[in-house]
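Q: sequence first, predicted coordinates after that:
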Amino acid sequence: MFSITTILYLTASLFCIGIYGVLARRNIIVVLMSLELMLNAVNLALVAFGRVHGTASFAGEHSGQIFTLMVLAVAAAEAAIGLSLLLVIWRRWHSIDVRKLSRMSG
């Protein structure tokens, strides 16, 4: 089994890769995928912490999995809103460049 520090290094590196994708890329699809990567890194950390420190909580060892389900629900809502924004941007400017968002008005 992996130690908690190994898992935390993995989640931190996944989160940093996601931050790089959000900040450096201009394609809105890549930005949305990077946000999902960041949320999945948080999910992995929650499951790891729940496994290590879960016996003192109300839900026992399953507290990390419960929080992960809540984060997945938020991620699904974020993806739906992001894809609907993508559709609006594509219909208006026929491009999926994030820089076009500064020209939105009204």
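A: Yep, it's here. These figures come from a predicted structure and were not determined experimentally.
Q: every contact and neighbour count from this point should use C-alpha atoms.
A: OK.
Q: thought residue 86 was touching residue 96?
A: Yes - between residue 86 and residue 96 there is a contact under Cα atoms under 8 Å: 6.7 Å.
Q: need the overlap of contacts for the two.
A: Here residue 86 and residue 96 share the contacting residues 28, 29, scored by Cα atoms under 8 Å, 6 or more residues apart in numbering.
Q: list the buried ones in whatever helix or strand residue 11 lives in?
A: Taking DSSP states H and E as the definition, residue 11 sits inside helix 4-24. Going by neighbour count (16 or more other Cα atoms under 10 Å), the buried part of helix 4-24 is 7, 8, 11, 12, 14, 15, 16, 17, 18, 19, 21, 22.
Q: against that first model, consider the following:
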Amino acid sequence: MHLAYPAVLAALLFSVGLYGVLARRNAVLVLISVELMLNAVNLNLVAFDVWLRDTLHAGQTLTLFTIAVAAAEIGIGLAIVLQVHRNRGSSDLDRLRDLAEEPPGTAPQPPHGTDAQKAEATA
């Protein structure tokens, strides 16, 4: 087997994942795109491990570590996305600009739906 076949496939997978990260607005789809990119890296690691005939199988070992890190990343990422969706009602990344810190010198805005705002709305 030539090394070019898995390398081209990995490059295509990585390109699709990169496009998904840059073009998508939904946080879940961005996480899926990151997983595609990690899988492209895993494919390269295993392909080069087979091509080099490494006796320690370092590429396969690194692939297992990458899979473990990716599983933890997806678990934490999905938990954050679900919590944001519960609080905000959307997982759209453009609408999450409110989570950024306020620039120095500006007064912090009160959260939406405070008791004072509710009293003003009913008066």
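A: Sure, I can see it. Predicted, not measured: the structure shown is a model, and the values here were computed from it.
Q: how alike are these chains, TM-score-wise?
A: The TM-score (TM-score structural alignment, normalised by the length of structure 1) is 0.88; 101 aligned residues with a Cα RMSD of 1.4 Å.
Q: just the element for the spatially most central residue of structure 1, please.
A: The residue lying closest to the centre of structure 1 (Cα atoms, centre = their mean) is residue 39, at 2.5 Å. Using DSSP H and E, residue 39 of structure 1 falls within helix 28-53.
Q: quick one: that helix to helix 4-24, angle?
A: Computed by axes from the mean of the first three to the mean of the last three Cα atoms, to 10 degrees, the angle separating helix 28-53 of structure 1 from helix 4-24 equals 160 degrees.
Q: report the buried residues of helix 28-53 of structure 1.
A: Buried residues in helix 28-53 of structure 1 (16+ other Cα under 10 Å): 28-29, 31-32, 34-51.
Q: that helix: average distance to aligned residues in structure 2?
A: With mean Cα distance after the TM-score superposition for structure 1, helix 28-53 of structure 1 departs from structure 2 by a mean of 0.5 Å once superposed.
Q: ditto for stretch 63-77 of structure 1
A: Counting by mean Cα distance after the TM-score superposition for structure 1, stretch 63-77 of structure 1 comes out at 0.8 Å.
Q: in structure 2, what stretch matches that stretch?
A: Mapping stretch 63-77 of structure 1 onto structure 2 (TM-score structural alignment) gives residues 58-72.
Q: list the buried ones in that stretch?
A: Here stretch 58-72 of structure 2 shows 59, 60, 63, 66, 67, 70 as buried, counting by 16+ other Cα under 10 Å.
Q: in this structure residue 22 of structure 1 contacts residue 35, no?
A: Yes - assessed by Cα under 8 Å, residue 22 of structure 1 is found in contact with residue 35 at 6.9 Å.
Q: output the longest helix belonging to structure 2.
A: Scanning structure 2 for the helix with the most residues, using DSSP state H, yields helix 58-88.
Q: between helix 27-52 and that helix, find me the angle.
A: Counting by the same axes, to 10 degrees, helix 58-88 of structure 2 lies at 180 degrees to helix 27-52.
Q: and the next helix or strand after helix 58-88 of structure 2, how far out from the chain's middle?
A: Following helix 58-88 of structure 2 in sequence order, the next helix or strand is helix 115-122 (DSSP H and E). Centroid separation between helix 115-122 of structure 2 and its chain, computed with Cα atoms, centre = their mean, to the nearest Å, is 38 Å.
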